[in-house]
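S.K.: generate coordinates for the sequence data below:
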Amino acid sequence: MTIFIALGDLHGQTETLNRLKMVQAMYPSAITVFIGDYIDTFGMNQGFDLLQKIRYIKESNPLHTVVLRGSHEQAALNFFDGKDNISWPRLGGRKTLRAETQRLSGHQDALHDREFILNKRQDLISWVRTLPLIYKPGDKNKIVFSHLGLDLKSGNPLRDYTYYDDTMEMNLYDFKNYELVFSRNSLGISIVAGHVPTGEIDGKYIDNQKPPKQYSDHNPIYTIQYPNEMPRYLIDGGAIKGNPKILGNIGVFDGETGLLIDRFEDS
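M.R.: Have a look, this model is predicted:
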């Protein structure tokens, strides 16, 4: 049995790594999968600091660590490449640049200076470029990990996975009559995704097969599952809000069944 520990959407919250150490001690042979969105700085959370720590974890134990690229990392790469000067600053990049520039230079002369951060953090940014978008373990495992989920309307969701537009929409819904409706999962494997705090997700089930998912102030792991189908697990715990008490969710999964077997949450 292969065990996977999944976490993501930490947005600079380095304290989550202490929670991770506790979970890893409980499941010492597990593979840890980071599913994206680390780079932002909110409050005391330091995005580049978290990136560096995650990189160290990966390099220290490469066979048991997988690090995926999230939508915020992709937006940052687009910004540093000069492809999009708007999206990442609006998503938290402006605060990240300000905090990292002040930390590295000791003054405010180079606030929002793309070239300054590129020069000082080129190695780390180059590492982010190498991160995959999706992780599908071997055929014996009925599970896949990605940041955005999968486009279940695609002919081949695993092959066609991409950040397909500038708004980085979730691929978690079908749109019917202008209402968000959870799409079915015909893949025969579980899908673990993040991207939006689970409390903020509103959605209905086809033919009202289950009660609708409504807005909440709490962000526990949420499961979307229709009868006779494999589940989809949404695990974003809401660390993007910058509350230092919110560490984010960690889910533990049995790869052979694709099912959640343990969870560690703030609420």
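S.K.: for the rest of this, base every contact and every neighbour count on C-alpha atoms.
M.R.: Fine.
S.K.: ok, which stretches of the stretch 51-200 of the chain are strands?
M.R.: Taking DSSP state E, counting those that start in this stretch as the criterion, the stretch 51-200 of the chain carries its strands at 65-67, 134-135, 143-146, 173-176, 179-182, 190-193.
S.K.: which strands or helices does the second one pack on?
M.R.: Secondary-structure packing of strand 134-135 (3 or more CA pairs under 8 Å, 6 or more residues apart in numbering; DSSP states H and E): strand 143-146.
S.K.: again, only this time at 10 Å
M.R.: Applying 3 or more CA pairs under 10 Å, 6 or more residues apart in numbering; DSSP states H and E, we find strand 134-135 packed against strand 65-67, strand 143-146.
S.K.: follow-up on the earlier one: how about the strands of the stretch 51-200 of the chain, which one is nearest residue 97?
M.R.: Of all these, strand 65-67 sits nearest to residue 97, with 22.4 Å by CA to CA.
S.K.: which elements pack onto that closest one?
M.R.: strand 3-7, strand 31-34, helix 47-60, strand 134-135.
S.K.: and residue 120, which of these is closest to it?
M.R.: Among those, helix 47-60 sits nearest to residue 120 (CA to CA), with 11.2 Å.
S.K.: residues of the closest one that come out buried?
M.R.: Using 16 or more other CA atoms under 10 Å as the test for burial, helix 47-60 gives 47-51, 54-55, 57-58.
S.K.: give me the neighbour count for the closest residue in space to residue 99 that isn't next to it in sequence.
M.R.: Closest residue to residue 99 in three dimensions, ignoring its sequence neighbours and counting by CA to CA, 6 or more residues apart in numbering: residue 41, at 7.3 Å. By other CA atoms under 10 Å, the residues close to residue 41 number 27.
S.K.: how about this one, so we can line them up?
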Amino acid sequence: MSRTLVFGDLHGGLKALIQLLEKINLSPNDVLIFLGDYVDGWSDSANTVSYLIELARQNSCVFVRGNHDDLVHKWLETGEMNQKWLEHGGQSSLDAYRNFTQEEKERHKQFFREMVNYYHDKKDRLFVHAGFTNLHGPELEYYETGFYWDRTLWEMALSIDKDLKPGDDFYPKRFQLFNEIYIGHTPVTRIGETTPVKKANIWNVDTGAAFKGPISALDIDTKELYQSDPVHTFYPDEQGRN
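M.R.: Okay, here's the model as predicted:
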């Protein structure tokens, strides 16, 4: 029997990811959906990408593009970088690639190119790193950067009146387009949580792996939760993201 598992942000925490997959007792039949931000944070950023490339040979995987993935991809392709990126995890990725061969970097660039901005499954569930703004759905989004940068979907979910129901006049139209929407990007630790949070029909699976939290995975049918130990405990000599 196969499961469909959705994973929150990884941020280079490969050791924690390996532990998490052991806890899940992964089967080759399981479908894995990753919500982005595989890099920028801990020292295993480049190794995490290598691991995911190999994992996709065993399991059916969907790799959604995160904002940090886009930044690292641009740097790999063109050398483009900026100080703010370097200060918020980028330096860890630059360091992680120092000993990679050009051939290995080419494989990684292909991995980044093949990521998707969002994934919509047959049960009307949407998987996207950050969100979307178009009231008619992500396929009509004006700027693709919104998929991996925009926070308004989650901000709206947090602020919605709990008594509002689908169909009510002020219930957000974006929410009604899908049965469920799974996102990362904004750590739930910002609201004092350490496990995935559901607001309306929005599931936020980013549990702060870049900082002091674990990596989380959720069985999207049963809602069974799996978590690693806090990622920083695997990298005691590092600071992670600032």
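S.K.: where does the TM-score land?
M.R.: Overlay of the two chains. TM-score (TM-score structural alignment, normalised by the length of structure 2): 0.75; 213 aligned residues with a CA RMSD of 3.0 Å.
S.K.: circling back to that earlier point, need the helices and strands packed on strand 65-67 of structure 1 in JSON lines (columns: distance to residue 143 of structure 1).
M.R.: Converted to JSON lines, these look like this (distance: least, CA to CA, whole Å):
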{"stretch": "strand 3-7", "distance to residue 143 of structure 1": "10"}
{"stretch": "strand 31-34", "distance to residue 143 of structure 1": "12"}
{"stretch": "helix 47-60", "distance to residue 143 of structure 1": "21"}
{"stretch": "strand 134-135", "distance to residue 143 of structure 1": "9"}
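S.K.: now check structure 2 for the residue matching residue 220 of structure 1.
M.R.: Counting by TM-score structural alignment, residue 220 of structure 1 corresponds to residue 195 in structure 2.
S.K.: please list all residues in contact with that match.
M.R.: Shown in contact with residue 195 of structure 2 (CA atoms under 10 Å, 6 or more residues apart in numbering): 187-189, 204-208, 213-218, 225-227.
S.K.: how near is it to residue 114 of structure 2?
M.R.: The spacing between residue 195 of structure 2 and residue 114 of structure 2, counted by CA to CA, to the nearest Å, is 29 Å.
S.K.: next one: residue 52 of structure 2
M.R.: In terms of CA to CA, residue 52 of structure 2 sits 13 Å off from residue 114 of structure 2.
S.K.: joint contacts of those two?
M.R.: residue 63.
S.K.: one step back: the residue nearest to residue 99 of structure 1 contacts residue 89, doesn't it?
M.R.: No. In terms of CA atoms under 10 Å, residue 41 of structure 1 does not count as a neighbour of residue 89; the distance is 11.2 Å.
S.K.: name the residues contacting each of these two.
M.R.: 95-97.
S.K.: any chance of those in JSON lines, plus distance to residue 11 of structure 1 and neighbour count?
M.R.: Below are these laid out as JSON lines (distance: CA to CA, whole Å; neighbours: other CA atoms under 10 Å):
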{"residue": "95", "distance to residue 11 of structure 1": "12", "neighbour count": "20"}
{"residue": "96", "distance to residue 11 of structure 1": "10", "neighbour count": "23"}
{"residue": "97", "distance to residue 11 of structure 1": "14", "neighbour count": "23"}
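S.K.: so which of those comes closest to residue 16 of structure 1?
M.R.: Set against residue 16 of structure 1, the nearest of these by CA to CA is residue 96 (18.6 Å).
S.K.: name the nearest residue to that closest one, sequence neighbours excluded.
M.R.: Closest to residue 96 of structure 1 by CA to CA, 6+ apart is residue 41, at 4.7 Å.
S.K.: and the one you found, how far from residue 2 of structure 1?
M.R.: Distance of residue 41 of structure 1 to residue 2 of structure 1, computed by CA to CA: 34 Å.
S.K.: now, of the strands of the stretch 51-200 of structure 1, which is deepest in the fold?
M.R.: Ranked by mean neighbour count, the strands of the stretch 51-200 of structure 1 are led by strand 190-193 with a mean of 26 (mean count of other CA atoms under 10 Å).
S.K.: what residues in structure 2 pair up with it?
M.R.: Using TM-score structural alignment, strand 190-193 of structure 1 pairs with 180-183 in structure 2.
S.K.: run the chain-centre distance for the matching stretch.
M.R.: Offset of stretch 180-183 of structure 2 from its chain centre (CA atoms, centre = their mean, to the nearest Å): 11 Å.
S.K.: check the mean deviation of it from structure 1.
M.R.: Here the mean offset of stretch 180-183 of structure 2 against structure 1 after fitting is 0.4 Å, by mean CA distance after the TM-score superposition for structure 1.
S.K.: what ranges do the helices span in structure 2?
M.R.: 14-24, 45-58, 67-78, 83-85, 91-96, 102-113, 145-149, 152-159 (DSSP state H).
S.K.: show me what residue 135 of structure 2 lines up with in structure 1.
M.R.: Match for residue 135 of structure 2 (TM-score structural alignment): residue 154.
S.K.: understood, closing this out.
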